[in-house]
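> Using only what follows, build the 3D model:
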Amino acid sequence: MYKIVVASHGPLAGAMKESLKFFFSNDIDVTTISIDERGLVAFQAEMDHVFQQIGTHDVLIFTDLLYGTPFNEAAKRAATLEQDFEIIAGVSMPLLVEAVNYQRQIKKLTEITPYLLEIGKPSSFKEKMMENVNTENE
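From the prediction side, this is the model:
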């Protein structure tokens, strides 16, 4: 089973984990880490601790921004891992809900990553409406 880490600027990661309780029980195996007013050094120390806790488990890391501090610090540490890992920038609730759902089904990280990347794409209401109209016309 893979571990899930959500890393963000400010309280986003913690708020997303809290929101997962609307979809799952309180027993959610997601670790959150945020860079805040404590600064970079404190964040780096916390990130080191998170990676120690991961141990030999595969790990799926979500960050808020591509090449932001949480992404960069996760990438530095993940590059040293021997087990499977993935870092996905642009965390969203659909991604997180699906990742937790698959985690509970004991799916392999390599198996679910392509699917997560597909559902992580933004959706437009108008685009979906046009798809429905086109499908009905066929």
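> switch to C-alpha atoms for all contacts and neighbour counts from now on
OK.
> could you list every residue that touches Thr113?
Residues near Thr113 by CA atoms under 8 Å, 6 or more residues apart in numbering: Glu86.
> element containing it, please.
Using DSSP states H and E, Thr113 sits within helix 109-119.
> Buried residues of that helix, list them for me.
109, 113, 116 (16 or more other CA atoms under 10 Å).
> to compare against the first, here's another:
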Amino acid sequence: MKLLVVSHGAFCQGILDSYQMIAGENKDIFAISLTDTGIQDFSERLNKQLTELESEDILILTDIKGGTPYNEAYKYYLSNEERIRVVAGMNLPMVIEVGLNLANTKLNDLAEMAIEIGKNGIEGIVEEAAEDNDLEF
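This is a model prediction of the structure:
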């Protein structure tokens, strides 16, 4: 199982760097950025990476649904549905949990985990909640 994180700009590389700082290096996680070199270049690099991993199941995490990284990943998914899943809305809790579970989780379960952890990793601090918080500083 492999994890591919893709995004506009350096976001995916930054999230991979943060993952490695927290959880250590993982040779099964790859990052591909859409840069100012354009969509064609991004698409070629994405397809090259996916072709190199063609014997593997791959979860692709993207930054924004409907953006170029998502759309290009989705195009690849359409011709490889048995071994590719795409999840949009990537965040660090999602990447950490998925990265730590790559070796022992099935592809569909990993995609569902990414969505659940991603949603649960979002929290806001409101005045009432701050008063009830047990954290001490």
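> Report the TM-score for the pair.
Here the TM-score for the pair of chains, by TM-score structural alignment, normalised by the length of structure 2, is 0.84; 130 aligned residues with a CA RMSD of 2.1 Å.
> what stretch of structure 2 does the helix holding Thr113 of structure 1 fall on?
With TM-score structural alignment applied, helix 109-119 of structure 1 matches the range 107-117 in structure 2.
> mean shift between that stretch and structure 1?
Here the mean offset of stretch 107-117 of structure 2 against structure 1 after fitting is 2.1 Å, by mean CA distance after the TM-score superposition for structure 1.
> hey, where'd the strands end up in structure 2?
Counting by DSSP state E, structure 2 has strands at residues 2-8, 29-34, 58-62, 84-88.
> Can you add distance to Ile96 of structure 2 and mean neighbour count and give those strands back as JSON lines?
Below are these laid out as JSON lines (distance: least, CA to CA, whole Å; neighbours: other CA atoms under 10 Å):
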{"stretch": "strand 2-8", "distance to Ile96 of structure 2": "11", "mean neighbour count": "23"}
{"stretch": "strand 29-34", "distance to Ile96 of structure 2": "11", "mean neighbour count": "20"}
{"stretch": "strand 58-62", "distance to Ile96 of structure 2": "12", "mean neighbour count": "27"}
{"stretch": "strand 84-88", "distance to Ile96 of structure 2": "15", "mean neighbour count": "22"}
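> would CSV of those strands with distance to Val95 of structure 2 be doable?
Converted to CSV, those look like this (distance: least, CA to CA, whole Å):
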stretch, distance to Val95 of structure 2
strand 2-8, 8
strand 29-34, 9
strand 58-62, 8
strand 84-88, 11
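> closest one to Arg45 of structure 2 among the ones you listed?
Proximity to Arg45 of structure 2, assessed across these by CA to CA, is greatest for strand 29-34 (7.4 Å).
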